[in-house]
Structure formats: structure tokens, C-alpha cells
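Colleague: No letters, just coordinates:
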């Protein structure tokens, strides 16, 4: 059975920089899987990707020698089971705020006796180049479990969450974390850059203390390199959508054409 090289690299302390796939396109996925990123995450939380298309995207990524991951809509057993049975080699679980939520997500990704993932499906083993029997035997060791810290509550519970057996990495969604921090600021404003950075550094330190890799989403190459130098490991570089829009915007500006609107938010 094929091993999960991203999981092994993270365990060895090596940064792994990938990107997000938010376009519901197998065509685009086939090309992105050959660019050179070690992993690609199919975003099923904030995109219109359906289950069948996701399965084809996982297959396209794996067949190119890249590691397919899936960000599920939430940490429910049925969502986690479906993406893993569809061939994802790991999960990214959003909004994990408590130890109980973390334990439930981990259990859903692991077969008994470690967890409570149900046995079934027909294509999950294909992306590991394995027979079904070998997949059931080794999947618990190879599936990558990434939990997201996206709120002050999640940060408060970070020491306990990050120390749980079965947590392979932590991932910060900066936008959600910043928005959730509005609940603790005067007039519901964004936190100051200094307060936000302090929160990020608190997460990084919690990961180092627990011995669990942590990562975050960035939008520039410079930020990716800087964060890796700080010790962040599981780093997402923008998305295929943002890369496409950024390059198209650069071309429009170079040609001195009138842009239709501000697409920086993508």
C-alpha cells in the first residue's frame, strides 16, 4: 500500500506547502496536480464541489503523484466518512473549538478499535494503490487528520486539542479567526494587527509545546517562506482560483485595460 508522504514529512518536521482547490473542475485539477505541490485540498466547505466531482478530483490528484486532501463542511461523521471513502488521503476539519469536537473528528477518520469509521466503499483503496484488505489494515496509519483552529475558543483549548492522539496537524484559517476575534473587541471591530499576530504566535507555540505541526493560509510567496522560517509547517498558498485571477489581473493591468471590478478578495 502506498504511504502518505505528506504525513511522514510533517512528522519529520518538514514544511509542506500546498494549495486549495475551489473550482469544481477535474480538468483544472489534473493540471494543478502536476505543478509540484506535495498536497492539494479540495474545498468542500466553501465551494460548490459535489461528492461525485470530489471523488474524480481526488483520483486525478493521486494519479499524478500528489496527495489529495478534503476540507469537509464540518467535522461530522458522515462528511468525513464520505470523503475518505471517495479516495481522499486526509481531511481538514473546520471550526474545531473544543476537545469533544476534536475527538469526534479524529474518531470518524479511524477504523475501530481506534475510532468509529464504518467499513464500506469501493474506491478508497485505489488512490493508495492497494487492495481493500490492505487499505483497511493500514488506513489508520496513512490518513492525515488536520484540525482547524479558527476562534479564540479554539485557541483557549489548543493545549488539550493539540495533544490528542491522532491529530497530525493544525491549520489556521486567518479570515475566520480574525472575524471570530471581533466578538472580543470594542464595537465588533477587527482586532489590531498586533493582537491578531499575538494570537497566531500563541497557536504556533501551543503546537510546538504539544509537538504537533501547525500551519496557516497565506497569499504570497514571501509570507509562505516567512511563516515556514517561523516554524509553521502545513502551509496553504492561496488557491487555484486566486492564482488564476491574480495572473489575469496582472495581464489586464499590463495591457492597460479597464478592469471590471476588484477581485482581490478571491
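Modeller: Done, it's in. Model, not experiment: these values are computed from the prediction.
Colleague: make it CA atoms for all contacts and neighbour counts henceforth
Modeller: Will do.
Colleague: quick one, helices of this structure?
Modeller: 5-11, 26-32, 51-63, 77-85, 99-108, 132-142, 152-156, 158-162, 174-181, 193-210, 221-230, 240-254 (DSSP state H).
Colleague: Can I get those helices in TSV including distance to residue 17 and mean neighbour count?
Modeller: Written out in TSV, the entries for the helices of the chain read as follows (distance: least, C-alpha to C-alpha, whole Å; neighbours: other C-alpha atoms under 10 Å):
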stretch	distance to residue 17	mean neighbour count
helix 5-11	10	17
helix 26-32	13	17
helix 51-63	15	22
helix 77-85	21	21
helix 99-108	23	20
helix 132-142	19	16
helix 152-156	23	18
helix 158-162	20	22
helix 174-181	16	18
helix 193-210	16	16
helix 221-230	8	14
helix 240-254	14	14
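Colleague: want to compare, so here's the second one:
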């Protein structure tokens, strides 16, 4: 008989359980060796970036394997919040997603639907073929898959800041992450992340989260 498995706790669960700020690092080299070194550094989370770094599905999968032996929460940032891409990263076993460029509560709600199975969402069902369910060795995965996924969305534009309260209140959004570089650019302050108006927008987003 195949063994039955349980999945690691999510980034959101760790956030809720912690009495301190969680410290993390970004792994942008596309290397499973680098990812494993970083995973063993003592940080709480490591983000694998596929938006601005040379990462694709295969390299992210290799890095998830390399990090799986360590007590660290791996996050994955896809290039953008596409439903098909989200499905693929989830099926690889990425439990914690950081979705860039989320500008409205409506967009956030669509991303939530992308990470959930019907009837609550539109995620395609392929658990028997997917590492996410450990090839159906996670007991009852389909019925509780949403409990094994953590969703963080990025606030990176003036439009997002204007709607940040509704984005934060969207059911299924676990956390916000502010991207100051794109935010500054959208406000007309390209390369000026420390401009007072940008700092004020960042603080407004933090307060909403």
C-alpha cells in the first residue's frame, strides 16, 4: 500500500502562528544548489522568483525538491497572475504563491478562484498527476486543497493602493506584499522609491494589510 502523506504548513499558517516578523530571502539564480543553501540559512521563508529571474516550471520544481528537506516556507512568484500558470505552479507543489501586479479587489478575487477547485474556483483537477497531492497520497487532498495553499498578492501600482483595503479584505487573500519599485514608477517617480509620496503609499498599504 502507498504511504499516506501530510503537506507542510503554509506561509499563511506560519504568519498567524508567529509572535514575530518572519524573515525571508529571495532566490533569483534559478539554481537548486543556491536554493538549498539559502533554505538552510535559518530564515523563515525563501521566495523563488519567476517574474524577474531566469526561472521556469522545471527549475522551480527542482528548487522545491532541493528545499523540501528544510524547515523553511518556500514561496513562488509566477511571472503574472494567469490562471493556467497558477494551475501549473500549484500542481508542481508550490503551496505559497506571491502574485505580482494585482490592481483591484476584482482581480484579487479572480486569482483566488484560480487557486481553488470548483465550485469555489476554476483550478483544473489533476491531482493524480501532480506533486501538489503527492500523486493522490495526501488523504482527502481535493476536499481540503484550499487549506494547503497560501496566497499573497502584490500591491505595485497607484490603482492598487487606491483599492488596497478591498484587496486586503478579499476572501482567500492571506497577505499583501508591497512592490515599491513598480509602485514608484506607476506614480511617476521611476527609480525614486524613497519619494515621500511613494513612502506614504507604502505605509497606507501596510496599514490596510
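Modeller: Structure's in. What do you need? Bear in mind that the values here come from a model prediction, so they are computed numbers and not experimental data.
Colleague: Got a TM-score for the pair?
Modeller: Here the superposed chains carry a TM-score of 0.87, computed using TM-score structural alignment, normalised by the length of structure 2; 201 aligned residues with a C-alpha RMSD of 2.1 Å.
Colleague: before we move on, the earlier item: can I get the helices of structure 1 in TSV with distance to residue 38 of structure 1?
Modeller: Converted to TSV, the helices of structure 1 look like this (distance: least, C-alpha to C-alpha, whole Å):
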stretch	distance to residue 38 of structure 1
helix 5-11	7
helix 26-32	11
helix 51-63	10
helix 77-85	18
helix 99-108	23
helix 132-142	15
helix 152-156	27
helix 158-162	23
helix 174-181	22
helix 193-210	22
helix 221-230	15
helix 240-254	14
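Colleague: Quick one, which of these gets closest to residue 120 of structure 1.
Modeller: For residue 120 of structure 1, the closest of the helices of structure 1 is helix 77-85, at 7.4 Å, according to C-alpha to C-alpha.
Colleague: in structure 2, what residues pair with that closest one?
Modeller: The counterpart of helix 77-85 of structure 1 in structure 2, counting by TM-score structural alignment, spans residues 83-91.
Colleague: for that stretch, the distance to its chain's centre please.
Modeller: Per C-alpha atoms, centre = their mean, to the nearest Å, the displacement of stretch 83-91 of structure 2 from the mean C-alpha position of its chain is 12 Å.
Colleague: And stretch 165-181 of structure 2, by the same measure?
Modeller: Using C-alpha atoms, centre = their mean, we find the averaged C-alpha position of stretch 165-181 of structure 2 to lie 11 Å away from the chain's own average C-alpha position.
Colleague: equivalent range in structure 1 for that stretch?
Modeller: Residues 159-175 of structure 1 are where stretch 165-181 of structure 2 aligns, with TM-score structural alignment as the criterion.
Colleague: Would you mind measuring the gap between the ends of the matching stretch?
Modeller: 22 Å (C-alpha to C-alpha, to the nearest Å).
Colleague: what's the answer for stretch 37-55 of structure 2, then?
Modeller: The stretch stretch 37-55 of structure 2 measures 17 Å between its terminal residues, going by C-alpha to C-alpha.
Colleague: Which part of structure 1 matches it?
Modeller: By TM-score structural alignment, stretch 37-55 of structure 2 lines up with residues 31-49 in structure 1.
Colleague: How far away from the center of its chain is stretch 29-46 of structure 2?
Modeller: The mean C-alpha position of stretch 29-46 of structure 2 is separated from the chain mean by 16 Å, C-alpha atoms, centre = their mean.
Colleague: same check, this time on stretch 140-157 of structure 2
Modeller: Distance, centroid of stretch 140-157 of structure 2 to centroid of chain: 8 Å (C-alpha atoms, centre = their mean).
Colleague: can you list the residues that contact that stretch?
Modeller: 7, 9-12, 95-103, 108, 112, 115-117, 127, 133, 161, 164, 172-187, 205 (C-alpha atoms under 8 Å, 6 or more residues apart in numbering).
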